[in-house]
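Engineer: What follows is a predicted protein model with its sequence.
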Amino acid sequence: MQTAMAKGSMFVARSVPDALAALAERGPTGAAFAGGTWIMRSPIRDEPLAADYVATGRIAELTAVTIDSDTIEIGAAVTHTKLAAALEGLPEFAALATAAGSSANPAVRNAATIGGNLATTAFAAADCVPALLCLDAEVEISSRDGRERMSLEGFLGIRSTLAPGHLLTRIIVPRHGRSSAHARLPLRKAGDYPVAIVSLAISCDAAGRVATARAAVGSVEPVARRWQRLEAALIGHPLEPARLAKLAQDFTDDFTGRDSVEVPAWYRLSVLPSLVRRAATTMLTHA
């Protein structure tokens, strides 16, 4: 189904093959449209709209969350609200549930999709990206030539160079049994973009020492990434929030903060230790 927008057109796809065909036919002039919360604000950022959009929000395959014993599979068009509700009561995915359930504001969460959160290259403050990085997530990229799986970390490195006709269709998260937590610092109130984000996923041995650790940081740099030096320093020690905060303080030079109109780079770095402490405290409280 084709509809008109203020500029160009909108094709409403009813299946993944339908969407892939439409994207391939439109080539460089086409783009996927899911929740539209980023795209619809393009004029405010002085960014041009695409000539043609392919809407994916009505594709059943892309709006499902499937939870089994080994993995969770999330369709790329699942909204933040739906994802947070689906993960409620699963402590190992608390980081992702919190990220989805606290991002932006309720109106945006009802429309914004997980796929859009991951695929938008210019959105440094996307909450779900660090949460999924610390959970070892993979993504599925589809085209008319087939489907390919890769790590989320790998996808973040190539997403801006994907050829026309490719579509992020699914996120796959393994179930490792780790505890996880997500901490963010908004500028002024809950609906603001976060100054910095820290996500943690940790498992402990029988003696209470950290056996595996994942940490990821978002909004501090243009692209979220793992904090591997902090991860390595946690192994073999008890999960102590004060110690984690001290390590974070010592390791902040691992990042180069980004300046913005709202916040200087140094401030983003300065709040990382408190966010690490908060995430660790949350994890212990809900253990």
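Structural biologist: That came through fine. Numbers count the residues shown, from 1 in each chain.
Engineer: C-alpha from now on. contacts and neighbour counts both.
Structural biologist: Fine.
Engineer: Enumerate every residue touching residue 262.
Structural biologist: residue 187 (Cα atoms under 8 Å, 6 or more residues apart in numbering).
Engineer: Which element, helix or strand, includes it?
Structural biologist: Take DSSP states H and E as the rule and residue 262 turns out to sit in neither a helix nor a strand.
Engineer: same question, residue 95
Structural biologist: Following DSSP H and E, one finds residue 95 within helix 94-102.
Engineer: What is that helix packed up against?
Structural biologist: Applying 3 or more Cα pairs under 8 Å, 6 or more residues apart in numbering; DSSP states H and E, we find helix 94-102 packed against helix 80-86, helix 128-134, strand 179-186, strand 194-204.
Engineer: what's next to the first one, contact-wise?
Structural biologist: What it means is helix 80-86. Against helix 80-86 from outside (Cα under 8 Å, 6+ apart): 65, 96-98, 100-101, 106, 109-114.
Engineer: ChimeraX command for the buried members of these?
Structural biologist: This is how ChimeraX selects the buried members of those, with burial counted by 16 or more other Cα atoms under 10 Å:
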select :65,96,97,98,100,101,109,110,111,112,113,114
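Engineer: Throw the contacts of helix 80-86 into a markdown table and include distance to residue 34, thanks.
Structural biologist: Converted to a markdown table, the contacts of helix 80-86 look like this (distance: Cα to Cα, whole Å):
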| residue | distance to residue 34 |
| --- | --- |
| 65 | 16 |
| 96 | 20 |
| 97 | 20 |
| 98 | 21 |
| 100 | 16 |
| 101 | 18 |
| 106 | 17 |
| 109 | 13 |
| 110 | 12 |
| 111 | 8 |
| 112 | 8 |
| 113 | 7 |
| 114 | 9 |
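Engineer: And the contacts of helix 80-86, which is closest to residue 87?
Structural biologist: If you rank the contacts of helix 80-86 by distance to residue 87 using Cα to Cα, residue 97 comes first, at 5.8 Å.
Engineer: if I read this right, the closest one contacts residue 91, doesn't it?
Structural biologist: No - Residue 97 lies out of contact with residue 91 (Cα atoms under 8 Å); the separation is 9.1 Å.
Engineer: what is in contact with these two at once?
Structural biologist: Joint contacts of residue 97 and residue 91 (Cα under 8 Å, 6+ apart) do not exist.
Engineer: Next up, a structure to set beside the first:
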Amino acid sequence: MLDDLERSLTVAGTIGEALAAKRRGAAILAGGTWLMRYPRRGISMPRALVSLHRLDGFKTIDIQADTVTIGAAVTHEALGRALRGIAVLEAVATAASNSANPAIRRVATVGGNLCTPDFAAADLLPALLAVDAIVELRADHAPMRLPLACFLANRQELLADAILTGVLVPRSMIASVHMRLPLRRAGDYPVAIVSCALSSKGRINVAVGSVEDVARRWTTLEAAFSREPGGCPANAQIAATLAEECNDFVGRDGIEADGWYRRQVLPALVRRGMEALLHKEAAR
């Protein structure tokens, strides 16, 4: 009981207050869905927390002609609902709407999904990577923007003194898809995820999640696609064959699936994704 009484919660009214609490050692509290699992995973709860839910813009989704700006405290449920029907962002809408389960989607936030390093099966990461998302951070300096891939590569260092405030998604793609492979024994989380996006110039982006510890773009496959006649595989089976040849992933072992299996299912997910993507392109 004494341990519980020693804990504190700060509800920040400004980003400055949140940063000050963070400097004093407070952990960021967003939706709390991952944080609340700490005891079950044998991890001690933080002594101090700072909540961001009252900060201006953190729960806002601003849809403009060229960019969609998503606040860090936007929930998966709200994001999926807001982006439904926007063709170029179908991958992000699908990822938000299908991740975990309804109870989690109602409270889990975009910022929490992006900032949790121990959660390899985050649906939003590959979807946002595929559509060239940009993250916005705030520390004591002016806002800083950088590609999501750069953020993930330097996440621990960047978040040491900064807070993720939002995500910007350029509406530069003409179609996108999100494919995931769930297994009953994996519960609510996918064994492997593949997100694909097609640009107006015919470039195809491919991102993979849940296979390795951190989601990433499949750059070797993207390069193989670009070498095909017209810069794009003629059909989904060719895409799957190229995926087999370019499979450079080192699958992570977990209680729900072995690493080799995560790698093995990637070509099939690529085939499904490309079937859907090419169908969308043909229907335009």
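Structural biologist: Thanks, I have the structure now. It should be emphasised that the depicted structure is a prediction, and the values quoted were computed from it without experimental measurement.
Engineer: Give me the distance from the helix holding residue 95 of structure 1 to the chain's centre.
Structural biologist: In this view, helix 94-102 of structure 1 has its centroid 10 Å away from the chain centroid, taken as Cα atoms, centre = their mean, to the nearest Å.
Engineer: and that helix, which stretch of structure 2?
Structural biologist: Aligned by TM-score structural alignment, helix 94-102 of structure 1 corresponds to residues 90-98 of structure 2.
Engineer: With stretch 46-53 of structure 1 instead?
Structural biologist: Going by TM-score structural alignment: stretch 46-53 of structure 1 matches residues 42-49.
Engineer: gap between the two ends of the matching stretch?
Structural biologist: 19 Å (Cα to Cα, to the nearest Å).
Engineer: hey, where'd the helices end up in structure 2?
Structural biologist: For structure 2, the helices defined by DSSP state H occupy 2-5, 15-23, 76-83, 90-98, 102-105, 110-115, 124-130, 148-153, 155-158, 219-226, 236-245, 259-264, 266-283.
Engineer: Please work out which of those is packed deepest.
Structural biologist: Of those, the one with the most neighbours on average (mean count of other Cα atoms under 10 Å) is helix 124-130, at a mean of 29.
Engineer: Report the mean deviation for that one after fitting onto structure 1.
Structural biologist: Following the fit onto structure 1, the mean deviation recorded for helix 124-130 of structure 2 is 0.6 Å by mean Cα distance after the TM-score superposition for structure 1.
Engineer: Now do that helix: everything it contacts.
Structural biologist: Residues contacting helix 124-130 of structure 2 (Cα under 8 Å, 6+ apart): 91-92, 95-96, 110, 113-114, 148-149, 169, 176-178, 193-197, 205-209, 215-217.
Engineer: go with 7 Å
Structural biologist: Residues outside helix 124-130 of structure 2 that contact it (Cα atoms under 7 Å, 6 or more residues apart in numbering) are 91-92, 95-96, 114, 148-149, 178, 194-197, 205-209, 215-217.
Engineer: Then stretch 35-52 of structure 1?
Structural biologist: 7, 8, 9, 10, 29, 30, 31, 108, 111, 112, 113.
Engineer: Okay, buried residues for it please.
Structural biologist: Applying 16+ other Cα under 10 Å to stretch 35-52 of structure 1 flags 35, 36, 37, 38, 39, 49, 50, 52 as buried.
Engineer: Superpose on structure 2 and give me the mean offset of the helix holding residue 95 of structure 1.
Structural biologist: Helix 94-102 of structure 1 sits 0.5 Å off on average (mean Cα distance after the TM-score superposition for structure 1).
Engineer: and the angle for that helix with strand 179-186?
Structural biologist: Note on geometry: by axes from the mean of the first three to the mean of the last three Cα atoms, to 10 degrees, helix 94-102 of structure 1 and strand 179-186 are set 30 degrees apart in direction.
Engineer: just to revisit the earlier point, between which two of the contacts of stretch 35-52 of structure 1 is the distance greatest?
Structural biologist: Using Cα to Cα, the pair of these lying farthest apart is 29 and 108, separated by 26.2 Å.
Engineer: Tell me the one of the contacts of stretch 35-52 of structure 1 nearest residue 22 of structure 1?
Structural biologist: residue 30 (8.3 Å).
Engineer: quick one: that closest one and residue 24 touch, right?
Structural biologist: No - using Cα atoms under 7 Å, residue 30 of structure 1 is not in contact with residue 24, being 8.2 Å away.
Engineer: buried residues in stretch 134-151 of structure 1?
Structural biologist: Quick answer for stretch 134-151 of structure 1 (16+ other Cα under 10 Å): 134, 135, 136, 137, 138, 139, 140, 141, 142, 143, 144, 149.
Engineer: cool, and stretch 176-191 of structure 1?
Structural biologist: For stretch 176-191 of structure 1, the neighbour count (16+ other Cα under 10 Å) marks 176, 178, 179, 180, 181, 182, 183, 184, 185, 186 as buried.
Engineer: For it, which outside residues touch it?
Structural biologist: In contact with stretch 176-191 of structure 1 (Cα under 7 Å, 6+ apart) are residues 91-95, 98-99, 104-105, 131, 192-203, 275, 278-279, 282-283.
Engineer: Just send the contacts of stretch 35-52 of structure 1 back as TSV, with distance to residue 16 of structure 1 too.
Structural biologist: Converted to TSV, those look like this (distance: Cα to Cα, whole Å):
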residue	distance to residue 16 of structure 1
7	24
8	22
9	19
10	16
29	19
30	15
31	14
108	24
111	20
112	19
113	16
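Engineer: per the alignment, residue 271 of structure 2 corresponds to what in structure 1?
Structural biologist: That one, residue 271 of structure 2, aligns with residue 277 by TM-score structural alignment.
Engineer: what sits against that match?
Structural biologist: Applying Cα under 7 Å, 6+ apart, the residues near residue 277 of structure 1 are 241, 242, 244, 245.
Engineer: right, and residue 165 of structure 1 touches residue 19 too?
Structural biologist: No - if you go by Cα under 7 Å, residue 165 of structure 1 and residue 19 don't touch, sitting 8.8 Å apart.
Engineer: Residue 199 of structure 1: neighbour count?
Structural biologist: Residue 199 of structure 1: 34 surrounding residues under other Cα atoms under 10 Å.
Engineer: What residue in structure 2 is paired with it?
Structural biologist: Checking with TM-score structural alignment, residue 199 of structure 1 has residue 195 as its match.
Engineer: how about its match, what does it touch?
Structural biologist: So residue 195 of structure 2 contacts 91, 126, 127, 130, 177, 178, 179, 206, 207, 208 (Cα under 7 Å, 6+ apart).
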